[in-house]
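*Asks:* Here you go, sequence then predicted model.
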Amino acid sequence: MRSTRHLTGLLLAGLLLAAHPANAKSPAPSAGVPRQPEAASGQRAQAGWASKKFSVAAAHPLAVDAGYQILQAGGSAVDAAVAVQMVLTLVEPQSSGLGGGAFLLHHDGQLTEAYDGRETAPSEADEDLFLDDQGKPLSFQAAAIGGRAVGTPGVLHMLALAHRQHGRLPWQQLFEPAITLAEEGFPVGPRLHALLSGATALRQDPVAAAHFFDDSGRPWPVGHRLRNPELAAVLRRIAIEGARSFYEGELAEAMVRKVREHPANPGRLTLADLAGYEALVRAPLCFVHSARPVHPKGARQRDVRICGMPPPSSGTLAMGQILGLLAHTPAARLPPQRSPQGLRPGSDWLHLYTEASRLAFADRAVYVADPDYVPSPGASWMSLLDEDYLAQRARLIGSGPRARRMPDAPAGIPAGVQQSLGPMPEQAEYGTSHISIVDGQGRALAMTSSIEAAWGAHLMVNRGQGLRGGFLLNNQLTDFSFTPRSESGAPIANRVEPRKRPRSSMTPVLVFERPRGDFLLSGGSPGGAYIIHYTSKLLYGTLHWGLDVQQAINLPNFAAFGGPVLLEPERFPATTLRALRQRGHDVKEQPLTSGLQAIQVRGKGLYGGADPRREGTVKGD
């Protein structure tokens, strides 16, 4: 493998040439608008990457190169994912890492599997975890910062499980790039520096403060070589002794100490929670989608099979509902509009998308939670994607040229459901990092991992052996409903319960041709609840508008939940905003900081795309 020292030098030169991010602080959200998981940090043009044998796409160039080294050495897609995630723990600590969880979809050429490495609530947790002494929900900041919201980390256990089944290289070899980078250091980039500039609460943790900031409390400048010897030692132990060394012994004791001894907001994680954690292999949630391309001209209709994570992820269901609802509207006849700035959706299409999204998120709020605790509606999650059910729901959408916004977007009642659950109130949801990989043997994966909010619980674990640094813990339990019951007293599906997995929006996706089943595309994004919209944009752009993955990623971002239509600033003309408002929509412009990564089959090779809104890249042979 090539020298990591040489690679960090090349990266430093590139980062110093990049545009410096403007404002690291996320704007305050409007009512009914989820907060952005991470602040915007500028954009840079991406052209896409072609390769013939294999490809890896991830959120940081050093992580991508680690995966590339593993694939070059004959490793599998899972091998490369392990190497990529270990480097992301070091270089993108605000988003994902050892202290968090993940979902992974894997296809080996025949079988598609869904690996669930989602965090679990401690065994001592109960549904009142996020209520104050008066029974009122805590603020997000009060809940998230400290030990209260820390769930049992699952990403490492999940990767170890996947490696046992699909790995080709020795486990220990996969940690070499991250260990070398942690020991030798890597250059702080513009995005990391910008996010640290706004990370006030992170300074309250002495371990994190000593690692990320200088003696005056200023974040390390762009180009500073940041070393993490504590993380190097932790990774070396895991590499030699296996994932169990993370869940038992001194590492487990250090995590529990950090959580339970927090001076202001202690949590309930125990050694038994860590020792008892198990990642799961679930059947993927797959559905057929008929793509009716409107661009380029003459493109034929084709059916594809879209596979994603089942609950506790809500992403595949919500995305599948949005695509299915749009199929029952005139959306399929509406091409993107062209402008000097590039392609963008028009106002008529955005109206239909917004209404479909509102209906999908209404169902999500009622039905979706950990399937080991909450039964699927109508005895199958596919009831929410049933063609007749979606056709019935789509009739609520006004599709004429002057049709107005629905006054209300209620949850539906699929066949066989006797609804007894209350809707979950809207609340903050954050996260994440995405990895897409296709290896030299045609195995493909899509993996989304997270510590939830930027910097997670703002707690850095260190064993106390005199080494600086460590790894951050998640605040993933804030993905549960803070309110356990509705105003009528009905239980909320996604309430806190012991050892339960919180609902997620992470939406890693694999797409296959029908009827042959040939692999077509791997993709996903960070972004909390916005992930669903970003991934829907990727699929609609590629399947319906005939775009390659980079062109689809470059499209302006848009989103809608239960409130306003959210549009990426300066990407839509005033006529679009005016037309949406005439239909009764509240329209707001705000940064929508996606981090889409995707790889598609193109001709006899592969083509990768990375989001210009973050630092991601693609590399392959």
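*Replies:* Received the coordinates, thanks.

*Asks:* CA atoms for contacts and neighbours, from now on please.
*Replies:* Will do.

*Asks:* pretty sure S347 is touching F572, no?
*Replies:* No: the pair S347 / F572 is not scored as a contact, 9.4 Å apart, by CA atoms under 8 Å.

*Asks:* if I look at those two, which residues touch both of them?
*Replies:* By CA atoms under 8 Å, 6 or more residues apart in numbering, S347 and F572 have no common neighbours.

*Asks:* excluding its backbone neighbours, what's nearest A201?
*Replies:* H458 (6.8 Å; CA to CA, 6 or more residues apart in numbering).

*Asks:* Got another one to weigh against that:
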Amino acid sequence: MKKLLLTLALLLFSPAAASAQGIVSSADPRASAAGQEILRKGGSAADAAMAMMLALTVVEPQSSGIGGGGFFVYNDGKTGMVSTIDGREAAPMAATPQRFVGPDGKALPFIQAFPGGKSVGVPGNVRLMAMVHARWGRLAWKELFQPAIRLAEDGYQVTRPLNSGVAMVSPLWKDFPAVRAQYLIDGKPPQVGETIKNPALAKILRKIADDGPDAFYTGKNAQAIVDAATGSTVAPSDMTLADLAAYRAKERPPVCGYYRSYKICGMGPPSSGATTVLGILGMLERFDLKKLGKDSPVAWHLIGEAMELAYADREKYLGDRDFVDVPVAGLIDPAYLKARSKLISPTTTLARYEAGTPPGAPQRTAAVQNEVPGTTHFVAIDGDGNIVSMTSTVEGPFGSQLLANGFVLNNELTDFTLAPEKDGKPVANRVEPGKRPLSSMSPTIVYDTRTGKPVFVVGAAGGKTIIMQVAKAIIARLDWGMEPRDALGLGLIYFNQDGVILEQGTSLEALKPAMEKLGNKVTIAKLGLKANAAAWENGKWVGAADPRSVGVALEQ
């Protein structure tokens, strides 16, 4: 125990790391240590990232895990080619657009929609892992599971985020005995520093390690998932064994665009990350943000205006590209973004933020989609220049509140727009059989076009704020030259139905009066944020974790 405490203390006081060789960054020190261990054993960046995904299943169950899904962005160190893998959860084949519509014909309130079986999508992370390992892995499949298995068997200490996550949702757990038994101690949320073991999770991790990904999607584990989802006393699901057996991760074309002298690559639909980040940046390109500086209310006013316009496009056009026509090229078209940018003034605020009409746009009805703060991000880079930026999630804290074999089952289906129609027309992100819900997850890699080399790797957690966290970090790094940890820790601007939100407890609070003079309606509020990054600086990679989190970056 003393050794464990010492190791944890050393990690917690090492928030950033620099290395010309491998580096990892995640939102939990035990997960970062798992990635570091794999790199030191000769594993690739892909191996290290998958080990972190598994370790986070154990130590950060409120945020992500094998019961959820993720998006994976990869840079090949030899070729510089970018690949992206979609491991997003899918709706069961029995799902209909009316899934979250109540007896009154109206969409259920989110608080009623997310707990229980109906919100559970078919998990994607294990199939994603299998695809990633087959293409870019170096170590044996089984080796990647060992750090997570040790954590589940030997136990791990509760962190502040885990404690607060349990405290937030445990009032719902009277109807969820499995999660209550696993994460409450004497009927109360576990205190920071208390030890939790998860033998059921260790057992299934060993099974998958020994027998491969089919051990997750077929057989006894698949039955356990179906039983948990369909047997829930709250909103029982219609998921079947066939839904699990049929699930496949998918390689998607990366979405890349340009900002100043940089190329920025990320994930395409069903992620809205890359298109919206590039939309924000494209509208800001004509403004000299570097000259304005990070403390300028005008700079943040401009960022806020671009944000609102880009999110308006997001709400109208984005969805699963396998089911709906998404004008990806049009949304990031430089001419379109220049035209949108002309709507923005440095001295006044727009009265309304409406979606534009990008080239190739279909007739579409805009509809607001819910996402709640949750999720996790991690970065891995190996000595050969292979880079992973991956965001993984079970959606909200503890997902659906259901467990199967010790792992949390997601509530990703509430990332669909709950009302399937608006103004009598179907919305792009409505529930459909086999469809994957829209996501804000934004794993990103930035390249310097002058050298063709990657220079910044970033991603975040926090629901729909993810897009803004990534855009803000890119601006802070590229325009304002901030160190990666400072870029992540810089305050965030976001929005609600009343206007813009400036993050409480940050330097942005002081900008409220000046931004109000520009016509903004400003609220000061806390935002549930965390991000991870790495930056190429002076011939080496510098990793960073968000100072709001307990995460760390570690070098090989």
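*Replies:* Noted; the coordinates are in hand. Quantities reported herein were computed from a predicted structural model and do not represent experimental measurements.

*Asks:* follow-up on the earlier one: what's the counterpart of the residue nearest to A201 of the first structure in the second structure?
*Replies:* Alignment note (TM-score structural alignment): H458 of the first structure maps to Q401 of the second structure.

*Asks:* how close does that match get to P362 of the second structure?
*Replies:* Remark: distance between Q401 of the second structure and P362 of the second structure (CA to CA, to the nearest Å) = 37 Å.

*Asks:* what stretch of the first structure does the longest helix along the second structure fall on?
*Replies:* Among the segments of the second structure that qualify as a helix by DSSP state H, the longest is helix 297-317. Aligned by TM-score structural alignment, helix 297-317 of the second structure falls on residues 347-367 of the first structure.

*Asks:* Which residue of Q401 and P362 of the second structure possesses the greater neighbour count?
*Replies:* Q401 (28 against 14; other CA atoms under 10 Å).

*Asks:* about what we covered before: just to check, the residue nearest to A201 of the first structure is in contact with V207?
*Replies:* No: at 10.1 Å, H458 of the first structure does not count as touching V207 under the criterion of CA under 8 Å.

*Asks:* quick one, helices of the stretch 501-621 of the first structure?
*Replies:* 531-543, 549-554, 574-582 (DSSP state H, counting those that start in this stretch).

*Asks:* And the longest helix of the second structure against the first structure, how far off on average?
*Replies:* When the first structure is overlaid, helix 297-317 of the second structure sits 0.8 Å from its aligned residues on average, using mean CA distance after the TM-score superposition for the first structure.

*Asks:* From the chain's centroid, how far away is that helix?
*Replies:* Computed by CA atoms, centre = their mean, to the nearest Å, the chain-centroid distance of helix 297-317 of the second structure equals 20 Å.

*Asks:* Same check on stretch 388-404 of the second structure?
*Replies:* Distance, centroid of stretch 388-404 of the second structure to centroid of chain: 9 Å (CA atoms, centre = their mean).

*Asks:* Stretch 452-467 of the second structure now?
*Replies:* The answer for stretch 452-467 of the second structure is 9 Å, by CA atoms, centre = their mean.

*Asks:* go on, stretch 437-449 of the first structure?
*Replies:* 16 Å.

*Asks:* rewinding a little: report the separation between the residue nearest to A201 of the first structure and E452 of the first structure.
*Replies:* 11 Å.

*Asks:* What residues does the residue nearest to the spatial centre of the first structure make contact with?
*Replies:* Ranked by distance to the mean C-alpha position of the first structure (CA atoms, centre = their mean), the top residue is P526 at 3.4 Å. Counting by CA under 8 Å, 6+ apart, P526 of the first structure touches G431, T432, S433, H434, T448, M506, S594, G595, L596.
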